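Colleague: from the sequence below, what's the structure:
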Amino acid sequence: MKKKIHPENYRPVVFKDINNEKILICRSTVKTKETIKIKGVVYPLYKMEISSYSHPFFTGEKRFVGKTGPAEKFRKKYEKYNKNKKSK
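Modeller: Model (predicted):
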């Protein structure tokens, strides 16, 4: 490996899925502001909104997504402009 191109601050970090409170400890250089104590050891804490513990692809869980997706929201937003053009 080439020298002096890799970060020097690898350390154990706790990654916590905020949806189901599952944790994963692995080495990382991610910057964190919070810490957590696990079995008497203090680790930096990084909170994630989604991980393999909660992602529908990995869990097999089907989630209902509302009818209004990005395309529908766009259509509703600019619907009034189309009405103005048709009336002229």
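
Colleague: please count neighbours and contacts with C-alpha atoms only from this point.
Modeller: Noted.

Colleague: ok, now how distant is Val65 from Pro56?
Modeller: Distance, Val65 to Pro56, using C-alpha to C-alpha, to the nearest Å: 12 Å.

Colleague: who's more crowded, these two?
Modeller: Legend: neighbour count by other C-alpha atoms under 10 Å for Val65 and Pro56, higher for Pro56 (13 against 7).

Colleague: and that one, how far is that from Ser28?
Modeller: Note on Pro56: its distance to Ser28, by C-alpha to C-alpha, is 25 Å.

Colleague: this one next, for a side-by-side:
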Amino acid sequence: MKKDLHPKVYETQVRCACGYEFVTRTAIGPELGIEICSHCHPFFTGEQRFIDSAGRIDRFRKKYAGLNK
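Modeller: Next up is the predicted model:
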């Protein structure tokens, strides 16, 4: 095999926004922050949650609040 052909692989500590942490191997780096993981994703949990980081849901509800009348 040729030298310096493959990327360096790190033991990576992955931290999710929900607080879950796990260790895996990647070529990205020693630490990685993610917004959603298998412990908080609706497909894996079976429940629907809205992650609203920019207030989009509140702005939508405020804008169209009068249409239900």
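
Colleague: let me see the TM-score of these two.
Modeller: Remark: TM-score between the superposed chains equals 0.59 [TM-score structural alignment, normalised by the length of structure 2]; 54 aligned residues with a C-alpha RMSD of 2.7 Å.

Colleague: what residue of structure 1 takes the place of Arg25 of structure 2?
Modeller: When structure 1 is aligned by TM-score structural alignment, Arg25 of structure 2 is paired with Arg27.

Colleague: can you pull out the helices in structure 1?
Modeller: For structure 1, the helices defined by DSSP state H cover 56-59, 70-87.

Colleague: export those as JSON lines, with columns for distance to Glu21 of structure 1.
Modeller: Converted to JSON lines, the helices of structure 1 look like this (distance: least, C-alpha to C-alpha, whole Å):
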{"stretch": "helix 56-59", "distance to Glu21 of structure 1": "15"}
{"stretch": "helix 70-87", "distance to Glu21 of structure 1": "30"}
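
Colleague: these: which one's closest to Lys37 of structure 1?
Modeller: Of all those, helix 56-59 sits nearest to Lys37 of structure 1, with 27.7 Å by C-alpha to C-alpha.
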